[in-house]
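A.B. asks: one predicted model, sequence on top.
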Amino acid sequence: MKILMLGASLQQNGGIATVENLIIQHIPNDVKILHITTHAEGSIIHRIIIFIQAITKFLGQILTQKVDAIHIHLSDGGSLVRKAILVILSLPFHKPVIMHAHGAEFEMKYQKFPQCLQKGLSYILQQCQGFIVLSETWEKYYIDNLGLNPNRVFVLPNPTELPAQIPQRKNSHPVSLVFCGRVGERKGAFDLITAFANLPEDQKKSAQLTLAGDGEIEKAQQLAAELKITEQVNFLGWINSQQREQILAKADIFILPSYNEGLPMAILEAMAWGLPIITTPVGGIPELVINQQNGLLVQPGNIQELSTAIALLIKDEKLRRDLGIIARNNVEPYDINNYCQHLVDIYSSLSEFHKSRGIK
């Protein structure tokens, strides 16, 4: 089986590229994936050139090679327009098209499009034979708002790799708090810094906060300086997967107080490392993180609630460890090998359906 996969550059920062790389690395050997980059960071001119090159490569492959299915990764905003163009270009070739929706802010950005454009984009997406979403919450949203056929929508939460062993995390001092993601408002990075600064002095001195990710780092550093917690907060910038594993292995608590999410890879990775999670009930998160079971849920923007949750886990080692153990157990079904098998089943079912209708 040969699959054309179209999406973000494999070298790009972020969750979509992480998922793409995991799929390519772990897909069974009898499935061949050719990845075509449709978006890469850079100037507008650079991004336009990348997309034109993607169209050229896509048409070249589908015209000259046997292709069983087309797997398109979708974010939000401009990504929706680009991917709609690719769907239109796919239609004459009668190949199964699978749209894979990741965008955390899809709903907010989609609403800003003019009504006529919304209707047009919805109609185009309805032509896809399969539509992968990250959670049941997003499944309902896409069916209700884009008019998708429920029988063509597949819930496939993001995957993760499971470390063979996780640390015991006993007698940690200082207690290590970790945030992984783009530093900015959407991920709640500024709320986290403020909530940490609001901790009682003894707890601040017994903890260390690490933020790993690119974004508005200077603004975050300035906030930490204003709140006089510079010595207790580390900013690492963007880190690679090996560095991330090292940080998660040494961490005691993982925090991601986002305002909008799909299903964050960062939370899955932290749970795989047996970490208790402090996060918000947005997007697909509440289907993964259960309050007082494998983590603590706080409302987006509620700094006092976030500070209270952090304080609770700093002072209660047993609770940290208990939540972390359950988090690890809960995330095991999200193992990348299970995920790839589900993905192959989707590819196969759609390909066979096309063949049964006499479409080659």
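C.D. replies: Yep, it's here. Since this is a predicted model, take the numbers as computed values, not measurements.
A.B. asks: contacts and neighbour counts: CA atoms only from here.
C.D. replies: Noted.
A.B. asks: these two touch, right, residue 54 and residue 34?
C.D. replies: No. Between residue 54 and residue 34 there is no contact under Cα atoms under 8 Å: 11.9 Å.
A.B. asks: tell me which of those two has more neighbours.
C.D. replies: Taking other Cα atoms under 10 Å, residue 54 and residue 34 do not tie; residue 54 has more neighbours (20 against 16).
A.B. asks: list the contacts of the more buried one.
C.D. replies: 36, 37, 38 (Cα atoms under 8 Å, 6 or more residues apart in numbering).
A.B. asks: in the stretch 251-360 of the chain, which spans are helices?
C.D. replies: Under the criterion DSSP state H, counting those that start in this stretch, the stretch 251-360 of the chain contains helices at 265-272, 303-315, 317-331, 336-356.
A.B. asks: comparison target below:
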Amino acid sequence: MRVLHILEATGGGTARHVVDLCVGLAGQGVEVHLAYSPLRMDRILEGGLPLLRQSGVRLLELPLRRAPHPGDLKALLALRKYLKQAGLFDLVHGHSSKAGGLARLLRLLGSAKAVYTPHAFITLSPEINDAARWVYGLVERGLSPLTSTLIAVSEDEAREAIRLGYPREKVRIIPNAIGLRTSQGEAREEVRGRLGLGHNDLAVGFVGRFVSQKAPLILLDAFAKVAPKNPQARLVMVGDGPLGNTLKQRARELALEDRVIWPGFMDGRQTMRAFDIFALSSVYEGFPYVLLEAMAEGLPLVATRVGGTELAIREGENGFVVPIGDIQGFAQSLDLLLSDTALRRRMGENSRIRVQQFTVDKMVEATLALYKELLQE
């Protein structure tokens, strides 16, 4: 089997998903090619390129812009040329909207069946206006007939795909996944020491980009409500982004300067060893990897009701799910966990058990089974 993957969104969870999937498929004997854009490449894909090469994945660097651009036609023709030169492919698999669009447009030029993984539809964002949502929805509906199968990474994303006009029988759910091997690095107390956390401090942790999609201001405001009652609590905001200065100004306004730690960019999963609770306040997601990483580190979770939380969190068992933007509800859930050591331990252990459902091996096996099914049709 020969498969070409296309990726423009070469950062964050999407890049991680593609690296894990391509390496896993190559390990199952699939001839994997990956066309990727260097324009938005972050450390995740950059660090994954050597592993991809070592696994036998053939790489094609193809500059792509996130927004619609005249260069998209040039990229489409470059992909068509590559398909002709490299020989027949069984499938083309596009990840996120730009690469997903190109993968399906290639069918008009005579390419193989097209698989599309959206990795969070932009139409799920409450921040875009109705006109933009209509336009994005129209594009998805237009490309639907060219889609052999759409892979949703969560039930929320699958529901949105069907709402956008994708036939139910063309939509499959294959959740994101992580490797569960014990991660190397510093022990919990060493990481806590580097963060400046004391022995009795309780760390509520966030890992991600400081952008509006992640809504870190919601978390900051919720923490402000529980901080006076829980003097031992500290908020650790791991990451960076355009909202960084705004967040720090808000922390000063809330008199939280001594209660919030800003370590910048760090290895997410390793840093989670220092946490006692993991918090995610996003307004929309596909299926965030940070939830799975936090579960693997044995943490109880508090998260908004976005894509993936319905799969990762069993309410009251390994965490709490609150409505998007509900500062009071978020604060109440944090308070429950901060005030109950036994509850934190029980939920953390349940997270460690539940995450075993979301392994990379299972994700690769499910994707490969879908590929084979498509080729038999």
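C.D. replies: All right, it came through fine. As the structure is a prediction and not an experimental result, all values here were calculated from the model.
A.B. asks: care to give me the TM-score?
C.D. replies: Here the superposed chains carry a TM-score of 0.84, computed using TM-score structural alignment, normalised by the length of structure 1; 338 aligned residues with a Cα RMSD of 2.9 Å.
A.B. asks: ok, back up a step: who wins for neighbours among the contacts of residue 54 of structure 1?
C.D. replies: Result: residue 38 is most packed of those (other Cα under 10 Å), 26 neighbours.
A.B. asks: residue contacts, that one?
C.D. replies: 6, 7, 8, 9, 50, 51, 53, 54.
A.B. asks: residue boundaries of the strands in structure 2?
C.D. replies: 2-7, 31-36, 58-61, 91-95, 113-117, 149-152, 171-173, 202-207, 233-238, 260-264, 277-280, 301-304, 319-322 (DSSP state E).
A.B. asks: superpose on structure 1 and give me the mean offset of the first one.
C.D. replies: Just to be clear, that refers to strand 2-7 of structure 2. In the superposition against structure 1, strand 2-7 of structure 2 averages 1.0 Å from its aligned positions (mean Cα distance after the TM-score superposition for structure 1).
A.B. asks: how far off centre is that strand?
C.D. replies: Mean-position distance between strand 2-7 of structure 2 and its chain equals 19 Å (Cα atoms, centre = their mean, to the nearest Å).
A.B. asks: residues contacting the equivalent of residue 272 of structure 1 over in structure 2?
C.D. replies: Residue 272 of structure 1 maps onto residue 296 in structure 2, with residues paired by TM-score structural alignment. Residue 296 of structure 2 makes contacts with 180, 351, 352, 355, as judged by Cα under 8 Å, 6+ apart.
A.B. asks: ok, the first one to residue 294 of structure 2 distance?
C.D. replies: It stands for residue 180 of structure 2. 12 Å (Cα to Cα, to the nearest Å).
A.B. asks: and the two? which has more neighbours close in?
C.D. replies: residue 294 (30 against 16).
A.B. asks: kindly provide the distance from that one to residue 370 of structure 2.
C.D. replies: For residue 294 of structure 2 relative to residue 370 of structure 2 (Cα to Cα), the value is 29 Å.
A.B. asks: equivalent analysis for residue 40 of structure 2, please.
C.D. replies: Counting by Cα to Cα - residue 40 of structure 2 and residue 370 of structure 2 are separated by 29 Å.
A.B. asks: residue 321 of structure 2: neighbouring residues, count only.
C.D. replies: Residue 321 of structure 2, neighbours per other Cα under 10 Å, totals 22.
A.B. asks: what sits against the alignment partner in structure 1 of it?
C.D. replies: The alignment partner of residue 321 of structure 2 in structure 1, by TM-score structural alignment, is residue 297. The contact partners of residue 297 of structure 1, taken as Cα under 8 Å, 6+ apart, are 278, 279, 280, 281, 289, 290, 291.
A.B. asks: got it, and residue 142 of structure 1?
C.D. replies: residue 148.
A.B. asks: could you rerun that using 10 Å?
C.D. replies: 101, 106, 107, 122, 131, 133, 136, 148, 149, 150, 153 (Cα atoms under 10 Å, 6 or more residues apart in numbering).
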